[in-house]
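# what shape does this take:
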Amino acid sequence: MQILPSLFQLGYLPIICAQRSLFSSPSPKAQGSTKLLRLDDCSLLTPTFDDLASALSSNQTLTELNLNNNELGDSGVEKLCKGLMNSSCKLEKLWLQNCNPELGTCCRESPFCDRAKPSLTDPHTGDNRLGTSGAKVLCEGLLDPNCQLQKLHLDYCELSARNAEDLSSVLHTKTSLIELNLSNNKLGDAAVKQLCGGLLDSNCKMQSLQLENCRITAGSCGDLGTVLSTKPSLRELCIGENKIGDAGAALLCQGVLNPNCKVEKLWLWECDFSAASCKDLANVIRTKESLKEMSLIGNDLKDEGMEHLCEGLKDPKAAIQSLWLRECGLTKACCKSVASVLSKNNSLKELQIGGNNLQDEGVAQICEGLMDPSCTLESIWLGNSELTSACCDKLATIIATSQCLTELEVSNNELKDKGVRKLCEAVRNPNCRLQQLILYDIFWSTKIDDELKALEESKPGFKAIF
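A predicted model of the protein is given here:
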């Protein structure tokens, strides 16, 4: 590994790919212009980091370094920080996910907390054992007025409710911070309440907040709703895998409906919603023109809830572009309403509705909507929907004739050779605009393998993914 410094200093390595040869061939054009270095999953050893630190001190063009999934440990991180703290280092993005340092110790050396390293604005330190004490040290560094951190990723870092006060202080004072990921930490409602206090500060310019699987309930949703209604900078809220229930949904929707709310993305998967929540969610869909993406995956909405959502989607003011409804307890009974949406809604571009018991009959009805000349859908996911080859005639017609559909996913269905062959024949149609056909976990013969490969070769711009 003694080759590291010289290669860095000479400006080789345009991109280093994970799990491949560490170094690409030198190119005269690449010399002095290295921007991205990927060493993720490379089984790096501690002695390597002396060389890496030296290289970072010499290369002024490197702006992004990925070291994910290497056993750095404390000593590796500390050596790395020596290079990062050199005034010649201009690194902006650093990926240290799952590197197993005891960050409670090495956070004291953390370069993105130090006043001498304002260039580093986007460190990814998730999936490390930061712990309560490590997070406290980290927050103390973040409060330095010279720290210009923009994104803070602390997911899977073993944080607790005791970290909320320090994190809230950061939110009160750090105007540069626009993205915060605290997902998969045991925070709870009391901690979220404290965080919301920081988010409401006029100094806070937060744009993206991720609190998925943080043990919060409906008790947090009033505070989160207040943040949504008073913080127009907040464009993305992800609180999936929290049992907030229908009561929580009502409070959140109340905040979203406030004219001050400009949220564009709501990730609400596995939030214990029922059909009752869909009335409020449908009202949001028909009213909030800023909203572009919503995930409701894993909520037991059933056909009744889907009917409510469809009413919202058919409203002329509905502006949502991407809607994820996988595993929501839907059946073929709601598919006629879905088809009606596809024929009337001109904003929806992506619909993920797989993982539901739609069956061939339901998909046939959805295809009627896809065939409507007014339909503008570009991507539909129908995987794991209890389909057989019987629905493939309809799907083939869509593939061959639709001028807008570019992605179709039908994974984990019993299509077999007969069904897949029909889809392939449709792709060969010169009018076909499909770019991706996703076919994971479908059993077919080796002949179909050959046909799919030949199809890719004969159809530029088309990709079969299986």
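
# hey, let's count contacts and neighbours off CA atoms from now on
Will do.

# now do the contacts for the closest residue to Ala318 other than its chain neighbours.
Computed as Cα to Cα, 6 or more residues apart in numbering, the closest residue to Ala318 that is not its neighbour in sequence is Arg286, at 4.4 Å. When the contact criterion is Cα atoms under 8 Å, 6 or more residues apart in numbering, the partners of Arg286 are Gly312, Leu313, Lys314, Asp315, Pro316, Lys317, Ala318, Ala319.

# state the distance from Arg286 to Ser379.
Taken as Cα to Cα, to the nearest Å, the spacing of Arg286 relative to Ser379 amounts to 21 Å.

# go on, Cys81?
Using Cα to Cα, one obtains 44 Å as the distance from Cys81 to Ser379.

# then Arg428?
As judged by Cα to Cα, Arg428 and Ser379 stand 19 Å apart.

# more neighbours: those two, which one.
Taking Arg428 and Ser379 together and counting by other Cα atoms under 10 Å, Ser379 has the greater number of neighbours (19 against 15).

# the more buried one reaches Leu342, doesn't it?
No. Counting by Cα atoms under 8 Å, Ser379 stays clear of Leu342, with 11.7 Å between them.

# which residues touch Asp280?
Remark: with contacts taken as Cα under 8 Å, 6+ apart, Asp280 is in contact with Ala249, Ala250, Cys253.

# if we can go back for a sec, nearest to Cys261, of the contacts of Arg286?
Comparing those against Cys261 with Cα to Cα picks out Ala319 as the nearest, at 14.9 Å.

# isn't that closest one up against Glu289?
Yes. Between Ala319 and Glu289 a contact is recorded at 5.2 Å, counting by Cα under 8 Å.

# ok, residues contacting stretch 402-414?
Contacts for stretch 402-414 (Cα under 8 Å, 6+ apart): 370-371, 375-389, 399, 431-443.

# same thing but 7 Å
Residues outside stretch 402-414 that contact it (Cα atoms under 7 Å, 6 or more residues apart in numbering) are 371, 376-389, 432-442.

# need the contacts of Asp280 in JSON lines (columns: neighbour count).
As requested, the contacts of Asp280 are exported to JSON lines (neighbours: other Cα atoms under 10 Å):
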{"residue": "Ala249", "neighbour count": "24"}
{"residue": "Ala250", "neighbour count": "22"}
{"residue": "Cys253", "neighbour count": "22"}
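
# turn the residues you listed into TSV, columns for secondary structure.
As requested, these are exported to TSV (DSSP: H, G, I helix; E, B strand; the rest coil):
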residue	secondary structure
Ala249	helix
Ala250	helix
Cys253	helix
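
# would Met294 count as being in a helix?
No. Assignment of Met294 by three-state DSSP gives strand, placing it outside any helix.

# got the contact list for it?
With Cα under 7 Å, 6+ apart, Met294 has these contacts: Lys265, Leu266, Trp267, Ser322, Leu323, Trp324.

# hmm, back to that, now the contacts of Arg286: which count as buried?
Among those, the ones that count as buried by 16 or more other Cα atoms under 10 Å are Gly312, Leu313, Lys314, Asp315, Ala318, Ala319.

# please provide the structure for the following sequence as well, for comparison with the first:
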Amino acid sequence: MPAIDFYQDAVDKALQSENGHLDLFLHFLLGLSLPSNQTICRGLLKWTGGSSKIDTETVQVNKKTIDYIKEKIRENASSEKCINLFPCLNEMNDPTLVQEIQSYLSSGNVSGAKLSPAHWSALAFVLLTSAEELGVFDLKQFSGSDEALLRLLPVVKASKTALLNKCSLSVTSCGALASALCSSSSSLIKLDLSDNDLQDSGVELLSTGLDNPLCKLETLRLSVCGVTEEACASLASALRSNHSHLRELDLSYNNPGVSGVKLLSAVLEDPVCQLEILKLWHCAITEEGFASLASAVKSTSSRMWLLDLNGNDPGESGVKLFSALLKGPQCRLAKLM
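The predicted model follows:
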């Protein structure tokens, strides 16, 4: 088998590997292909022929291999696996893609730049291998769009806090995020999706991720996301799951309706529910909703210590209910807003 076919086949097999167990081997193999390393290993490998011929052929093969790797990065730009090809380019002394994206970063023009799919992958690689710990990732620093989120999803997964608010995200992003939440490699604890047009269908997709045993999410912010009673049913189901770690939920500036508030209230009384903070600013909650919430918070099973109901219409009866509740000895609420 010609050398170029051998290296290209190795790249293909690494990309096809489901668990990435061939990545390190590929880096090692491509490192050995360099003329400098082949000179060191020539005695062991028992090369034949003149050294100049070997070096010339090796340089040509390396160039073709580098071009092939870049081609695969362009073809697989939406796949997380292509990120693992960037160390191969570094191994072969060709960091051009990474250098190009680093120049964008240093100039501060990433958010306005027209990045190619390969450059998005390079950006993900640079962010993942940066010296700084991925504590908080703010998508708005780069670009607010579904495409940007999908390209940088590996970075989102590696971060503890993902700020994705006001990023023009849609249902498409919710499906990808649900998959990320179900990943064993995800580090996400806080997720802010406020001010995106997710609608019920998007939140329902997201709820499937919350219900997964691998999901570690503790804080979810969904204010101004077009949530109605339909999505509240999905969220309530996820919160009732034994697997949910969610402690804080922000549904402000949505329209859960009476039935949505009742669904959320009922789940607060479930001893399995871990929710401690619920924010429902300006959700058009009336006396009936206040009565349901008061009953839920009064339950001995409730873990709620902060309930934010600003901008709603409790009516006289709602005010009386919560006034009496706060005076009760069993009330755990530390803050009622």
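
# quick one on the thing from earlier: TSV for the contacts of Arg286 of structure 1, including distance to Arg38 of structure 1 and secondary structure?
Written out in TSV, the entries for those read as follows (distance: Cα to Cα, whole Å; DSSP: H, G, I helix; E, B strand; the rest coil):
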residue	distance to Arg38 of structure 1	secondary structure
Gly312	45	helix
Leu313	42	helix
Lys314	46	coil
Asp315	46	coil
Pro316	46	coil
Lys317	44	coil
Ala318	41	coil
Ala319	38	coil
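
# name the nearest of those relative to Ser58 of structure 1.
Distance to Ser58 of structure 1 across the contacts of Arg286 of structure 1 (Cα to Cα) is lowest for Ala319, with 49.2 Å.

# and the gap between that closest one and Thr287 of structure 1?
Using Cα to Cα, Ala319 of structure 1 is found at 9 Å from Thr287 of structure 1.

# next: Asn429 of structure 1.
If you measure Asn429 of structure 1 against Thr287 of structure 1 using Cα to Cα, the figure is 40 Å.

# so for the two, which sits in the more crowded spot?
For Asn429 of structure 1 versus Thr287, the count of surrounding residues by other Cα under 10 Å is larger for Thr287: 19 against 14.

# ok, now which ones touch that one?
Contact criterion Cα under 7 Å, 6+ apart gives Lys317, Ala318 as the residues in contact with Thr287 of structure 1.

# picking up where we left off before, only whichever of the contacts of stretch 402-414 of structure 1 are buried, select them in PyMOL.
The following PyMOL line selects those of the contacts of stretch 402-414 of structure 1 that are buried, judged by 16+ other Cα under 10 Å:
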select buried, resi 371+376+377+378+379+380+381+382+383+384+385+386+387+389+432+433+434+435+436+437+438+439+440
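
# now the helices for the stretch 151-300 of structure 2?
Per DSSP state H, counting those that start in this stretch, the stretch 151-300 of structure 2 carries helices over the ranges 153-158, 171-181, 199-210, 229-239, 257-268, 287-298.

# which helix in structure 2 has the most residues?
In structure 2, ranked by residue count with DSSP state H as the criterion, the top helix is helix 51-75.

# any idea which of the contacts of Asp280 of structure 1 is closest to Ala333 of structure 1?
Ala249 (24.8 Å).

# excluding sequence neighbours, find me the nearest residue to that closest one.
The nearest residue in space to Ala249 of structure 1 (Cα to Cα, 6+ apart) is Ser277, at 6.1 Å.

# count the residues that sit near the equivalent of Asp313 of structure 2 over in structure 1.
Aligned against structure 1 by TM-score structural alignment, Asp313 of structure 2 finds its counterpart in Glu414. Burial of Glu414 of structure 1 is recorded as 21 neighbouring residues (other Cα under 10 Å).

# roughly how far does Glu414 of structure 1 sit from Ser340 of structure 1?
In this structure, Glu414 of structure 1 and Ser340 of structure 1 are 27 Å apart, going by Cα to Cα.

# try Gly197 of structure 1
43 Å.

# so the two - more neighbours on which side?
Neighbour count, other Cα under 10 Å: between Gly197 of structure 1 and Ser340, Ser340 has more, with 21 against 18.

# what do we get in structure 2 for the more buried one?
Using TM-score structural alignment to pair residues, one finds that Ser340 of structure 1 aligns to Ser237 in structure 2.

# so Lys332 of structure 1 touches Leu358, yeah?
Yes. Contact status for Lys332 of structure 1 versus Leu358: in contact at 4.4 Å, counting by Cα atoms under 7 Å.

# which one's more surrounded, those two?
Regarding Lys332 of structure 1 and Leu358, a neighbour count based on other Cα under 10 Å identifies Leu358 as having more, with 25 against 21.

# can you pull the contacts of the more buried one?
Applying Cα under 7 Å, 6+ apart, one finds that Leu358 of structure 1 lies in contact with Leu330, Thr331, Lys332, Ser385, Glu386.

# out of those residues, which sit inside strands?
When strands are assigned by DSSP state E, not one member of the contacts of Leu358 of structure 1 lies inside them.

# export these to a markdown table and tack on distance to Ile244 of structure 1?
Compiled in a markdown table, those are given as follows (distance: Cα to Cα, whole Å):
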| residue | distance to Ile244 of structure 1 |
| --- | --- |
| Leu330 | 21 |
| Thr331 | 25 |
| Lys332 | 28 |
| Ser385 | 27 |
| Glu386 | 30 |
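
# of those, which is the nearest to Ile297 of structure 1?
Closest approach between the contacts of Leu358 of structure 1 and Ile297 of structure 1, by Cα to Cα: Leu330, at 11.4 Å.

# run a quick neighbour tally on that closest one.
Using other Cα under 10 Å as the criterion, the residues surrounding Leu330 of structure 1 number 24.

# just Ala276 of structure 1 next, same as before
Burial measure for Ala276 of structure 1: 17 neighbouring residues, criterion other Cα under 10 Å.

# how about Ala454 of structure 1?
11.

# which position in structure 2 pairs with it?
With TM-score structural alignment defining the correspondence, Ala454 of structure 1 maps onto no position in structure 2.

# gap between the aligned partner of Ser259 of structure 2 in structure 1 and Ser389 of structure 1?
Matched to structure 1 by TM-score structural alignment, Ser259 of structure 2 sits across from Glu361. Computed as Cα to Cα, the Glu361 of structure 1 to Ser389 of structure 1 distance reads 12 Å.
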